[in-house]
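Novice: what follows is a predicted protein model with its sequence.
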Amino acid sequence: MKASYQKFLSSVIIFCLLFVTACSSNATKESNSSESPSSQSPSGQSSAAAKEEYVIKILTQENNQIKRSDETEIGKMIKEKFNIVFDYVQTPGNYADKLNLMLAGGDYPEIIRIQDNATFDKYVQANTLLPLDDFVASAPEFAKRYSVQIPLWRLASNDGKLYKWEGGVPVDFKNNVEVLDIGVRTDVLEQQGWPNLLSTDDYIKFLKQGMKDNPTTNGQKTIGMIVPFAEPWGMQGISSIMYEKGGRYSTAAGNMGVVWNQVDKKFEDMMTNEYVKEGLGFFNRLYREGILDKDSFTDKMDQFQEKLNSGRALSSWYVVWGLTTANHGLIDAGHPENQYINMPVRSKTQMERNEKRQIRVEDTRPYTIYAITKNAKHPERIKELLAWAATEEGKLLLQSGVEGEDYTIVDGKRQPTEAYRKNLSNVDALRSKGYGMFDFLGSVLSNAPDGVPYSMELNPAIQDELQLTEGMRNAYSKLGWTSSKDYFIKTGESANTGVAGTITVDTTSDLGALHQKIVDFRVKNSAKLIIEPKTDEEFESMYQSVIADYQKLKPETVVAEYNRLYQEKQARLNELK
């Protein structure tokens, strides 16, 4: 979900690479005979000049101006060290479907990004990925960096081998309080006396009044709430995400057919979850009131971002990581009053229970899986680069930039320069530098030895200073918050994903086929439940009818298999530790 931690990019930069099975034996032979990563110099400079330029295609769904990695500052340094260049190829459309088609046709490039455990399982079962166990044994920095993750990653494969690494882990909870709720326009909050919005009823009342008071914004018709439901993770993932706002569930299970009960340590069915139902009911009310943008069902990120950047939307659902960038754009356009901040939401039942919110801390991140396929032309060179990316030199360059330009050392700690601070509000500058363009080499949300996060903007001491505009800081102050995460930290607690984030049903089995069927059923009927009911009574009647049809699929067999696998893998993990 999404899958979300690059807070200053207007959309998530998606990278994926894949390889042809027919070349697997040659690639494996080449890998086995290659020099181990640990025998290379950390910089790679001693051998880079002697190697031919190695261009690797990277599939991306973002329409950006960067076509080759050596157009960025960081990319130029990588080329100097390793003579490797990444060629970014835009691939519009449904990404999950594209991966399945590539697998079926055997037509995939050299490094692959996978966004869920089920698709990863398909690639493992098809014998398309290179094992990384020998690599880990020869790359001590990589092994140390992912010491918690590696046993969990091995659990995700049916043979216990290591085939992947992931971006965005490990995580320090204080650095990344990931709460993606509702972006709200601050001028409308001010108009209504700075209400502390929380319940779904609060939002219905607030947004209705906001649309009445502001029929147009900057010459365009005002929209109540925007959502990119047309993204692959849209209707499937964020239409049901209300379950994470309460005190029982985290998003460790992803956005397939089950949810993870963090408190009771068990999987439950997603479609029949009470919070999922309340979330769909909330969207139905928004739709009936004319608050939910009718184009949400066809809007992808580009259309969503345009509406956010124009300021015409009073609110945005879940996708709040681009608020700061949108705010800076609105300021530059002469509309500093139209600012957005992230605010919490809870369903009626969640309000009544008033339980601590389970804020996900990812031990694994199945939304950002990376692997080397057996069609890699030079797998040993990819591994050499991957080993370097796990060193302090690599981690600091990829996530903090260059000393003197992006940070200085004060009392032994990195301090961001003014140039770095300015870049954070400029998407083009971030791309030109290379931030976010190399996440497939692994990005971490933890601290460096100096105690400062590798990505300096995550430093809790300066997070709001770097991330918030003056208007955002003023809004949180008016609401009585001491920081942008104040409410969430006071009312939530860390919830490590552990083994739960590694579980998936065998996609080649009958249960795997059933799992996909119940996901498809939920996606189709979620849209129906949002759009069609004209009253609360009609929603309830339709929901009961939908659930009756759903139960005929026997989804409980999938849930039971998830729980069986969880118990089995928990026992295996105890053995691997």
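Specialist: It's in. As the structure is a computational prediction, the values presented were derived from the model and not from experiment.
Novice: from here on, just use CA atoms for contacts and neighbour counts.
Specialist: Will do.
Novice: okay, now residue 373: neighbour count?
Specialist: A total of 31 residues lie near residue 373 under the criterion other C-alpha atoms under 10 Å.
Novice: tell me the spacing between it and residue 84.
Specialist: Separation of residue 373 from residue 84 (C-alpha to C-alpha, to the nearest Å): 17 Å.
Novice: for the stretch 151-300 of the chain, what spans make up the helices?
Specialist: Using DSSP state H, counting those that start in this stretch, the helices assigned to the stretch 151-300 of the chain run over residues 186-191, 200-213, 274-288.
Novice: right, and those - which one's nearest residue 567?
Specialist: helix 274-288 (24.8 Å; C-alpha to C-alpha).
Novice: can you pull the contacts of the nearest residue to residue 421 once chain neighbours are set aside?
Specialist: By the measure of C-alpha to C-alpha, 6 or more residues apart in numbering, the closest residue to residue 421 outside its immediate chain neighbours is residue 466, 6.3 Å from it. Residues near residue 466 by C-alpha atoms under 8 Å, 6 or more residues apart in numbering: 421, 424, 457.
Novice: out of the residues you listed, which is nearest to residue 108?
Specialist: Of these, the one sitting nearest to residue 108 (C-alpha to C-alpha) turns out to be residue 424, at 33.9 Å.
Novice: so that closest one touches residue 430, yeah?
Specialist: Yes: with contacts counted by C-alpha atoms under 8 Å, residue 424 reaches residue 430, the gap being 6.7 Å.
Novice: got another one to weigh against that:
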Amino acid sequence: MRKRNSIICIAAITALALLSGCKSNDTSTNVTQEVTTPLNVNTATPEEITLPFGNNDSKLTIAVILTAPTGKSSFNEIPLFQEYAKRTNVQLDFQHVTNEKMNLLLASNDLPDILINYWSDGQEKTAYNNQQILRLDDLMGQYAPNYVEILKENPSLHAQAVDADGFLYSFQFLRNEPELRVFNGFMIRQDWLDKLNLEMPTNTDELYAVLKAIKEGDPNGNGEADEIPFIMESGNGLSYLSAWWGIASFYLDDNNNLQCGWLQPEYKEMLQYLNRLYNEGLLDPDYAITERNQFDTKISNGQAAMWFGLAGGGLARINTLMEPIDPNFELSAMPWLTSSNGKNYNLNLEYTSPLSARMGLSITTACKDPVTATKFADYAYSKEGQTLLSFGVEGESYTMKDGVPTYTELITNTPGKAMSEMLGQYTVATGYPMEQSMDYFDQYMAPEQKAAIDVWKDCDTTRTVPVLKFTDEELDTAITTFNEINSYNNEMINKFITGRESFDNYEDYQKTLINMGIEDVVKVNQTAYERYSNTLKEIEE
């Protein structure tokens, strides 16, 4: 992990008006900012400054979409943020809000200094147009040395972070290391494969044979054919398995043109395959509506063989669930199956983009001191800030061992408490506008989880579309039209899988997609992709 500069204490407060045009908390005042040039990380020279940078009156109010930790009312009660405030000499007041409350804040002028939000497509630009958040290019270029350094080192990240207009509106939650981005995939009961002398499947034909053998081979040993080989939690995994055919809702073909998988012949092949699994009892008939408790019951009853899930919340959680129930229970990660051209594609954006979570920290126009707010945000991307956020307070939740922050037994071995729960009370290691830490990953992930990630990361991601941003003119087609079509598509694919819709009507289904405007959606996505590609070239030059 590279060492970055810590944040500064000296700042020209008189530059505020020039930098941001920031308005006061008097919401009757309308002041627009004059940031007209996108950040050039190659020429930017942010100040190298030291802690603390606040003064006795410095205070930031922060509306955050993240849930307060278990047993705490807010981040204000987590020791790390008390230490954060002490180091920076800035009083911090976190206000945890729901998605609905965040939308209400954005619909009003009753704004805090900072918003930490999962920004949906076009939402940041809309908030800027409504004079609610600031363009951050100038502020970052002068007061965010750590974030600018990350952007400089990662041109693709920079090209995905900017909006369609080329400007930056937030500090993002980043997963820059590949291992941090690979945290879900398909998994299968290894003990059942061994019991039935089955090999791990590598393509869809082999998977069918394995599921058939499990259905007929009574691996749970109860003398009944009650196994349901392939289950899903409320359809989770359905959108990912199209990669076995080399397609996704949107993907890049071998000529780097953006395509919609729903219009390709491979999509029909996929639905016919799933229909066959469904008809033969290899796919859970309740795959689309199974809730968590029902999902767990099918596993604990010894019925399920394969499903999609997280390395932590899926594989590790299920292993813990099954430990007292079945000592022979063993899960293995299933590789991404090879398509007809011999490539094992994965088109999950989370695997490729450091920005896939879309979590960002934005500074509002109600902020009286955006320079201090910028420094506060940037400190999270320094080595010291990353350690504080990922590990908490030294001597309490971690100690240094051979130069590596190492969780104490308070985190790893509190009786009756899972490590994830204790992490949530003392750290924000798994989600906050920061660069996620590999040191956290190395200590949190158990060996079986790391082994699963090693399997899942062995895939071809060349067809994956990066994070795309849309102009105001494109948004209606890219979002509203697409959502309407997507709702129809979800309804139809379940009908095809379950046999409620005959494949004789498949051409009519595709014609309906076209009549609803799917080709227009593809065009605006292609335009956005070309804009991303051009931006990337400009950044790299």
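Specialist: Nice, thanks for sending it over. Keep in mind that what you see is a predicted model, and the values were worked out from it rather than measured.
Novice: returning to what we had before: you'd agree the residue nearest to residue 421 of structure 1 is in a strand?
Specialist: No: assigned with DSSP: H, G, I helix; E, B strand; the rest coil, residue 466 of structure 1 falls outside any strand and is helix.
Novice: OK, contacts around residue 259 of structure 2?
Specialist: Residues in contact with residue 259 of structure 2 (C-alpha under 8 Å, 6+ apart) are 250-253, 522.
Novice: wait, residue 411 of structure 2 sits on residue 427?
Specialist: No: counting by C-alpha under 8 Å, residue 411 of structure 2 stays clear of residue 427, with 9.8 Å between them.
Novice: neighbour-wise, which of these two wins?
Specialist: residue 427 (27 against 24).
Novice: that one against residue 389, yeah?
Specialist: Yes: with contact defined as C-alpha under 8 Å, residue 427 of structure 2 and residue 389 form a contacting pair (5.5 Å).
Novice: just to revisit the earlier point, preserved in structure 1, out of the contacts of residue 259 of structure 2?
Specialist: Checked against structure 1 using both residues aligned by TM-score structural alignment, their matches' C-alpha atoms under 8 Å, the contacts of residue 259 of structure 2 keep these contacts: 250-253, 522.
Novice: which of those count as buried?
Specialist: 250-252, 522 (16 or more other C-alpha atoms under 10 Å).
Novice: these in strands, which ones?
Specialist: 250-252 (DSSP state E).
Novice: now those in a markdown table, with distance to residue 402 of structure 2?
Specialist: Formatted as a markdown table, those follow (distance: C-alpha to C-alpha, whole Å):
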| residue | distance to residue 402 of structure 2 |
| --- | --- |
| 250 | 46 |
| 251 | 44 |
| 252 | 45 |
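Novice: just the residues you listed now: which is nearest residue 512 of structure 2?
Specialist: If you rank these by distance to residue 512 of structure 2 using C-alpha to C-alpha, residue 250 comes first, at 17.7 Å.
Novice: residue contacts, the aligned residue in structure 1 for the closest one?
Specialist: When structure 1 is aligned by TM-score structural alignment, residue 250 of structure 2 is paired with residue 258. Contacts for residue 258 of structure 1 (C-alpha under 8 Å, 6+ apart) come out as 267-271, 559.
Novice: where along the stretch 401-550 of structure 1 do the helices fall?
Specialist: According to DSSP H, counting those that start in this stretch, the helices that the stretch 401-550 of structure 1 contains are 418-423, 427-433, 463-467, 470-478, 486-491, 510-531, 536-551.
Novice: same check, this time on the stretch 1-150 of structure 2
Specialist: Remark: helices assigned in the stretch 1-150 of structure 2 by DSSP H, counting those that start in this stretch are 16-20, 79-88, 99-106, 123-129, 137-143, 145-153.
Novice: so for the second one, what gets flagged as buried?
Specialist: When you say that, I think you mean helix 79-88 of structure 2. For helix 79-88 of structure 2, a neighbour-count test (16+ other C-alpha under 10 Å) marks 79-82, 84-85, 88 as buried.
Novice: coming back round to it: residues that sit against both of residue 427 and residue 389 of structure 2, list them.
Specialist: Listed as contacting both residue 427 of structure 2 and residue 389 by C-alpha under 8 Å, 6+ apart are residue 80.
Novice: measure the residue nearest to the spatial centre of structure 2 to residue 465 of structure 2 for me?
Specialist: The residue lying closest to the centre of structure 2 (C-alpha atoms, centre = their mean) is residue 357, at 2.8 Å. Residue 357 of structure 2 is 15 Å from residue 465 of structure 2, where distance means C-alpha to C-alpha.
Novice: residue 188 of structure 2 too?
Specialist: Noted for residue 188 of structure 2: a distance of 28 Å to residue 465 of structure 2, by C-alpha to C-alpha.
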